[in-house]
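A predicted structure for the sequence below; I have some questions about it.
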Amino acid sequence: MGRNLYILAATLFLFALVSCGVSFTNIAQQPGSPGDTSLWRTMGLGLFVISLLVTLGGIFSSLFEQAERRAEEERRRKRSH
């Protein structure tokens, strides 16, 4: 599960970089495109924050899986002795 969360976080981070990049280029000022640069920056910041939260969830998921695995190994060792 942790790996899936890392992939999701990387994708969100990529979209955050793209939206921030759009806000600093002339693409946002072209006719027919959403021209509000503050909207692009806000969306980039929001995606970045969400990607950080998803990364934190992935870290916690990996840590808990590792703790459960070690606890199970310890129980097996105690049973065998």
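Noted; the coordinates are in hand. Owing to the predicted nature of the structure, the values given are computational and were not obtained by experimental measurement.

contacts, neighbours, all on C-alpha from now
OK.

can you map out the helices along the protein?
Ranges of helices in the chain, per DSSP state H, are 2-24, 37-80.

and here's the other structure:
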Amino acid sequence: MGRNLYILAATLGVLALVCGGLSLVHVAQGPGSPGDAALWRTTGIVLFLIAMVVGLGGTLSALFEQAERRHEQQREAERRARREGAR
């Protein structure tokens, strides 16, 4: 799950960079293209913020998965120790 969130965050980050780049380039000369630099800048900032939140979610997801896995390993080791002590 964490890896998928990292991929989504990276994709959104790249799109944010593209929007930021388009806000600096004069795209308005092309027919039918949105040339409002403020709109591109705002879109880039919003995509960047969403990418940061998704990246944080991926990090937290990976941490919780690791903690759960270690807890399971510890519980299994305790069970084995109890079984061997009872013999």
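Okay, I see it. Everything numeric in this text was worked out from a predicted model, so none of it was measured.

TM value for the aligned chains?
Superposed pair, TM-score by TM-score structural alignment, normalised by the length of structure 1: 0.96. Supporting alignment: 80 aligned residues with a C-alpha RMSD of 0.6 Å.

just the helices of structure 1: most buried one?
helix 2-24 (a mean of 18; mean count of other C-alpha atoms under 10 Å).

list the helices and strands that one packs on?
Applying 3 or more C-alpha pairs under 8 Å, 6 or more residues apart in numbering; DSSP states H and E, we find helix 2-24 of structure 1 packed against helix 37-80.

Mean distance between the helix it packs on and structure 2 after superposition?
Following the fit onto structure 2, the mean deviation recorded for helix 37-80 of structure 1 is 0.2 Å by mean C-alpha distance after the TM-score superposition for structure 1.

still on that earlier bit, will you turn the helices of structure 1 into a markdown table that also has distance to Pro31 of structure 1?
Shown next, in a markdown table, are those (distance: least, C-alpha to C-alpha, whole Å):
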| stretch | distance to Pro31 of structure 1 |
| --- | --- |
| helix 2-24 | 14 |
| helix 37-80 | 13 |
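
any idea how far Ile7 of structure 1 is from the nearest residue to Met1 of structure 1 once chain neighbours are set aside?
Of all residues not flanking Met1 of structure 1 in the chain, Ser61 sits nearest, at 7.0 Å (C-alpha to C-alpha, 6 or more residues apart in numbering). Using C-alpha to C-alpha, to the nearest Å, Ser61 of structure 1 is found at 14 Å from Ile7 of structure 1.
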